[in-house]
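Asker: this one's sequence-less:
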């Protein structure tokens, strides 16, 4: 494992709080589309972190629905919370607030710029990576730690 990778993974552990069995998952979560990391283990990253982000999006929705139904909330209120929470602006703000933005491995052609969409995708990817590594409760705990819920 490279020093850059080790440093980033150690730094973001404080953000998500999960001890990964498979640290390749969280490393993948930090890769923007077009990052110089084209492969992690046997997985090719043709789209960067978008695969694990898709998982994270679904997990965030599931956690919010599960919490809302458990609290006897109206379905409209749950749907509105999901819509607000999963907006790029909300997730990008969370990315900045928890200090995740500086650990994203970006596309070199972007000159270091990190868009709100990439920040949002990365937050989703981190939650997706935690879920893929350890399941629902671990993902929910990381969401709480990151201030998503």
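Answerer: Sure, I can see it. It should be emphasised that the depicted structure is a prediction, and the values quoted were computed from it without experimental measurement.
Asker: only C-alpha atoms for contact and neighbour calcs from this point on.
Answerer: Fine.
Asker: now the longest helix along the chain, how far from the chain's geometric center?
Answerer: Looking across the chain with DSSP state H, the single longest helix is helix 50-70. Distance of helix 50-70 from the chain centroid (CA atoms, centre = their mean, to the nearest Å) equals 11 Å.
Asker: helices or strands up against that helix?
Answerer: Here helix 50-70 touches helix 23-29, helix 75-85, helix 116-134, helix 136-146, going by 3 or more CA pairs under 8 Å, 6 or more residues apart in numbering; DSSP states H and E.
Asker: what about versus this one:
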């Protein structure tokens, strides 16, 4: 767990730099940074839902393109898309200072909150891009969430 705080403009610029994606509607990325309980009950969970799904689809497609067996694909998807891995990756990327957390968490960002935020960022970009899989493929690579070498 760690603490945060920066402006919304700084946060959007940081995410643009990380992902290489320029949003059409910055409000989606702003929402992606709002943990549950920050300003609404659900916070970024509605964006995390498609984000989680697109992460898994992306990894499955990478596995199929590499002619991997179903069991290997399942292992990789479970590992990379896990909350522990996504949370760890979010902290490695430095996202914690940009998350608007639930006031009850007193400025702390948990691994679970980080994982949900990373999923929400990917979900926001997927929706904002008009469901463009090529955009997501690039974003996933830039975030270091691709198939292991």
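Answerer: Sure thing, it's come through. The structure displayed is predicted, hence computed values, not measured ones.
Asker: Fetch the TM-score of the aligned pair.
Answerer: Once superposed, chain against chain, the TM-score is 0.89 (TM-score structural alignment, normalised by the length of the first structure); 139 aligned residues with a CA RMSD of 1.3 Å.
Asker: Mean neighbour count, the helices and strands packed on helix 50-70 of the first structure: which tops it?
Answerer: Highest mean neighbour count of those: helix 116-134, a mean of 25 (counted as mean count of other CA atoms under 10 Å).
Asker: closest one to residue 66 of the first structure among the helices and strands packed on helix 50-70 of the first structure?
Answerer: Minimum separation from residue 66 of the first structure across those (CA to CA) falls at helix 75-85, 9.4 Å.
Asker: quick one: the closest one aligns where in the second structure?
Answerer: Residues 70-80 of the second structure are where helix 75-85 of the first structure aligns, with TM-score structural alignment as the criterion.
Asker: Could you do stretch 109-116 of the first structure as well?
Answerer: Aligned using TM-score structural alignment, stretch 109-116 of the first structure spans residues 104-111 in the second structure.
Asker: Report the buried residues of that stretch.
Answerer: 107-111 (16 or more other CA atoms under 10 Å).
Asker: Those residues into CSV, with extra columns for distance to residue 119 of the second structure?
Answerer: Compiled in CSV, those are given as follows (distance: CA to CA, whole Å):
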residue, distance to residue 119 of the second structure
107, 20
108, 19
109, 15
110, 14
111, 12
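Asker: out of those, which one sits closest to residue 85 of the second structure?
Answerer: Using CA to CA, residue 111 comes nearest to residue 85 of the second structure of these, at 9.0 Å.
Asker: give me every residue that touches the closest residue to the closest one other than its chain neighbours.
Answerer: Closest residue in space to residue 111 of the second structure, ignoring its immediate chain neighbours: residue 87 at 4.6 Å, by CA to CA, 6 or more residues apart in numbering. For residue 87 of the second structure, the contacting residues are 111-116, 118, by CA atoms under 8 Å, 6 or more residues apart in numbering.
Asker: ok, these vs residue 46 of the second structure, which is closest?
Answerer: Nearest to residue 46 of the second structure out of those is residue 116 (CA to CA; 10.0 Å).
Asker: Contact partners for the residue most central in space within the second structure?
Answerer: Nearest to the mean C-alpha position of the second structure, by CA atoms, centre = their mean, lies residue 118 at 2.0 Å. Applying CA under 8 Å, 6+ apart to residue 118 of the second structure gives the contacts 48, 86-87, 90.
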